[in-house]
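A.B. asks: No letters, just coordinates:
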């Protein structure tokens, strides 16, 4: 029999006083799709970085195809046949998609051939990409597609995927799964990290569970239920979402015939967007990444103040020309999809990051009350169970899920009147996702108008009262979530909606 593709024995990694991986053992066979499951901060990303050579372990041994190896860099990992798609992407914003992929290849390969390879691989996997686009104009979902295609172009023996399906429609997820199964059938091993427990049960052959940096369980996920996997991961069933209470009130945020040309040649133009969000309701917008979500949220949040003043109104007041700070003073808050760089400054502490949108600790003449600021940050860290070393921890030191909890907590703690949220639980474990969703529902029940833009259909079906779908810069009429189906929303993601029928649903 062939030796295991990858073996880890007694792998340990420490960061100062924190033990991220503690005596971890992991075995992946050729052609096996192996899930690594754990809540945010459990040590999954650290372990993957060790396998990929981005970090060196403090102790332990790695064996590749039966031979002990020391992987000292991603370059050495790629030379062995290991490819990885990180949750936090490693792309240069000023370069194009093709140029980013070209960087890791032999210099003899031409940029034109790289672009052709990207188009072919993207078409094979159903991942729409334009090689000539600069990365800085791409949404988070589109950047993830770049990472996936770049990894697949290497024809790896081991492919590490971290939350790979958050950019895809339900139909495209099934196509990707078919492709991954075919890839595994050729002998390629796959390490699969996802917080979607139904995906792990459907796709993976084996599962290793991490909690607090230690391996706490191994199982065949096909023999488990979603509830049993959740208990293995977080030690309990995820909390149930509270039932719907109350009814929607007056219109808080109104958009009428919002039409905006592209701000550059790679952006998406908005065409005739109209929607209402009432006090005490959550309205969801579904869609495949890159169909105008970024542009719409920029126009609503004030990052893009090019709209006609009356095209966007807040409690009857035209705000289309107002900037983000002015809109925030009127009660409109925004949680962007990109955590590092937009939601938080990576090199600043959690306390200092509060000052991006919160002013309670500011005193006369711009003085900052540091004690009050730290107390405010500590309160958010405690309420939202953010795993960190405290208010002084820099944002980039947190796992993606914990930073997301902190940013969500920062905005919810402000008690907004209107809240715009992009991808609220992207890359967040099942327990933290349930907590964030419950907080959004509680905010809605307190009378806030909430607009959620998400590519997680499960999330939208769980928390929203009405749904729209955005496709190619156009917005469908809304439909009550209770009347929508996954298949219907999947079709609408291609722009195929029946306006009269949907409009009738909105009227109800």
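C.D. replies: All right, it came through fine. Remember, it's a predicted structure, so these values are computed and weren't measured experimentally.
A.B. asks: For the rest of this, base every contact and every neighbour count on C-alpha atoms.
C.D. replies: Will do.
A.B. asks: Quick check: buried residues in the helix or strand where residue 435 lies?
C.D. replies: Per DSSP states H and E: residue 435 is located in helix 430-445. By neighbour count on 16 or more other Cα atoms under 10 Å, the buried set for helix 430-445 is 430-445.
A.B. asks: can you check stretch 392-403 too?
C.D. replies: Of all the residues in stretch 392-403, those buried under the rule 16+ other Cα under 10 Å are 393, 394, 395, 396, 398, 399, 400, 401, 402, 403.
A.B. asks: What's the end-to-end length of that stretch?
C.D. replies: Stretch 392-403 has an end-to-end distance of 13 Å (criterion: Cα to Cα, to the nearest Å).
A.B. asks: out of everything not next to it in sequence, what's closest to the residue nearest the centre of the chain?
C.D. replies: Nearest to the mean C-alpha position of the chain, counting by Cα atoms, centre = their mean, stands residue 426 at 2.8 Å. Distances taken as Cα to Cα, 6 or more residues apart in numbering put residue 166 closest to residue 426, at 7.3 Å, once the chain neighbours are dropped.
A.B. asks: what do you get for residue 212?
C.D. replies: Nearest to residue 212 is residue 42, by Cα to Cα, 6+ apart, at 4.7 Å.
A.B. asks: For that neighbour, grab the count of nearby residues.
C.D. replies: 22 (other Cα atoms under 10 Å).
A.B. asks: Can you tell me how far it is from residue 417?
C.D. replies: In terms of Cα to Cα, residue 42 sits 35 Å off from residue 417.
A.B. asks: what do you get for residue 188?
C.D. replies: Residue 188 is 50 Å from residue 417, by Cα to Cα.
A.B. asks: As TSV, the buried residues of stretch 392-403 with distance to residue 145 would be great.
C.D. replies: Formatted as TSV, these follow (distance: Cα to Cα, whole Å):
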residue	distance to residue 145
393	31
394	28
395	25
396	23
398	24
399	21
400	18
401	20
402	23
403	22
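A.B. asks: Which ones among those map onto helices?
C.D. replies: 400, 401, 402, 403 (DSSP state H).
A.B. asks: Next up, a structure to set beside the first:
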């Protein structure tokens, strides 16, 4: 209805994105009809949908890496505006809605949170009457999400309709007026999320969810250090990036440590250094006492370090390869998958099938192309691939980005089990609920510097939020 914020709920692969792509003109329906303002429509492409007043912000960013923010936004708008005029509009919109963004910055230098802002501002500049948002807060901090909610409520008050897809049920409860629930491609229920508990909504989506609980952290204080970072300073390889400043951190065997931080605080630069995409002096990083700072990615993996970047398509998976091929991307040195340069295709398929089975990846076939999977299912596959490799150290960014409640619980259980087996796990995430669920200790990254890692029992979301904003003394 006009002025309504309507939630669309469902587990990964339930059909939410397919339904929205049909409404937005990316796919054509086989049967039935779509009524837009009382009239049947069949949009031939997204341009036709936008012209009718429908805008969509996708979960996977549709941006050109080598173009600036302003150039990317211009591609979705009618011609006729100069870059300077458009840049002024972007700055005005970003200031009005609290979505800080530099129009002249190149997209490849942006963090995931900043890329999300580009998508949202691009959509708002089209003045839509219906705004579809697919997992809009998956890379936003709680403070950024609160700003977005203020924006959405303002848009709804203006008479616009918001169609909101998210797996974060508490935010659905706080924001939305009504919810429709999909399961296996069908509508199974609708409810008022303001009066329906998150647990009941999750059960309607995926069945009963068995949520894991964090282990007591006191038993790990004397465990040996598996991975250490000492005084890591690194100039950003982009002039507008964030320099890392004297970062030190220890990960002990059996421990899960979290790093929280606002988007653009240096997460991308830190991940590149920890994973081996940027090299440093050998002794700056050690794995089980051996220096690895100068080792590239493959050598670090051979030493027992697994790494999941924040960007799934293109960095963690190759879109046009099937899941069997994607299963071996980070495991080509494993003797059970490759022998003397020859691929063991049967073993590869068996490994892909095990990931699919253990992590309930849909569709359940190793022949599926990575780009055909929903964002949540692709994330489950990537996380399963790295966890089942049995690493000594796992470094992961946003492990449950875009996955449903049941899948998030499964991934959390797998991370806890990996730690209990003696691995050290580092989770870099903007989802504070996730960090408080998983971690034994937590540090905060702010403008390239890392705080001390405090025991989770000594922290609160309010305290961490202040530290994320640079108010460490107040915290």
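C.D. replies: Cool, got the structure. Owing to the predicted nature of the structure, the values given are computational and were not obtained by experimental measurement.
A.B. asks: Correct me if wrong: the residue nearest to residue 426 of the first structure contacts residue 456.
C.D. replies: Yes. With contact defined as Cα atoms under 8 Å, residue 166 of the first structure counts as touching residue 456 (6.6 Å).
A.B. asks: thinking in terms of the whole chain, how far from its middle is stretch 101-118 of the first structure?
C.D. replies: How far stretch 101-118 of the first structure lies from its chain's middle: 28 Å, per Cα atoms, centre = their mean, to the nearest Å.
A.B. asks: That stretch maps to which residues in the second structure?
C.D. replies: Matched against the second structure by TM-score structural alignment, stretch 101-118 of the first structure falls on residues 73-90.
A.B. asks: swap in stretch 316-324 of the first structure?
C.D. replies: Using TM-score structural alignment, stretch 316-324 of the first structure pairs with 289-297 in the second structure.
A.B. asks: And residue 147 of the first structure? What does it align with in the second structure?
C.D. replies: By TM-score structural alignment, residue 147 of the first structure lines up with residue 119.
A.B. asks: Could you do residue 91 of the first structure as well?
C.D. replies: In the second structure, residue 91 of the first structure lands on residue 63 (TM-score structural alignment).
A.B. asks: quick one: which helix or strand includes its match?
C.D. replies: Judged by DSSP H and E, residue 63 of the second structure forms part of no helix or strand.
A.B. asks: Could I get the contacting residues of it?
C.D. replies: 72, 107 (Cα atoms under 8 Å, 6 or more residues apart in numbering).
A.B. asks: Mind doing that once more with 10 Å?
C.D. replies: 69, 71, 72, 73, 75, 107, 108, 115, 116, 118, 119 (Cα atoms under 10 Å, 6 or more residues apart in numbering).
A.B. asks: Can you tell me which of these is closest to residue 203 of the second structure?
C.D. replies: Using Cα to Cα, residue 116 comes nearest to residue 203 of the second structure of the contacts of residue 63 of the second structure, at 29.2 Å.
A.B. asks: can you tell me which residues contact the closest one?
C.D. replies: So residue 116 of the second structure contacts 57-63, 99, 110, 122, 136-140 (Cα under 10 Å, 6+ apart).
A.B. asks: So it lies in a strand, does it not?
C.D. replies: No. Applying DSSP: H, G, I helix; E, B strand; the rest coil, one finds residue 116 of the second structure to be helix, outside a strand.
A.B. asks: separation between it and residue 380 of the second structure?
C.D. replies: When residue 116 of the second structure is compared with residue 380 of the second structure (using Cα to Cα), they lie 21 Å apart.
A.B. asks: can you give me the helices in the stretch 351-475 of the second structure?
C.D. replies: Here the stretch 351-475 of the second structure has its helices, by DSSP state H, counting those that start in this stretch, at 375-387, 405-420, 432-438, 461-468.
A.B. asks: Show me the strands in the stretch 101-250 of the first structure, by range?
C.D. replies: With DSSP state E, counting those that start in this stretch, the ranges of strands along the stretch 101-250 of the first structure come out as 158-162, 189-193, 206-211, 214-219.
A.B. asks: In the second structure, what range does the second one match?
C.D. replies: I take that to be strand 189-193 of the first structure. With TM-score structural alignment applied, strand 189-193 of the first structure matches the range 161-165 in the second structure.
A.B. asks: Neighbours of residue 341 of the first structure, how many?
C.D. replies: For residue 341 of the first structure, using other Cα under 10 Å, the count is 11.
A.B. asks: The second structure: which residue goes with that one?
C.D. replies: By TM-score structural alignment, residue 341 of the first structure lines up with residue 314.
A.B. asks: returning to what we had before: so the residue nearest to residue 426 of the first structure makes contact with residue 176?
C.D. replies: No. The pair residue 166 of the first structure / residue 176 is not scored as a contact, 11.7 Å apart, by Cα atoms under 10 Å.
A.B. asks: And these two? Which one has more around it.
C.D. replies: residue 166 (24 against 19).
A.B. asks: Roughly how far does the more buried one sit from residue 442 of the first structure?
C.D. replies: Residue 166 of the first structure is 25 Å from residue 442 of the first structure, by Cα to Cα.
A.B. asks: Repeat that for residue 427 of the first structure.
C.D. replies: As judged by Cα to Cα, residue 427 of the first structure and residue 442 of the first structure stand 22 Å apart.
A.B. asks: coming back round to it: residues shared between the contacts of residue 166 and residue 456 of the first structure?
C.D. replies: Shared contacts of residue 166 of the first structure and residue 456 (Cα under 10 Å, 6+ apart): 196, 288, 423, 426.
A.B. asks: neighbours around the first one, how many?
C.D. replies: Right, the one you point to is residue 196 of the first structure. Residue 196 of the first structure: 19 neighbours (other Cα under 10 Å).
A.B. asks: Now it. Nearest residue, chain neighbours left out?
C.D. replies: Per Cα to Cα, 6+ apart, closest to residue 196 of the first structure is residue 430, 7.5 Å.
A.B. asks: What's the match for the one you found in the second structure?
C.D. replies: Correspondence of residue 430 of the first structure to the second structure, assessed by TM-score structural alignment: residue 405.
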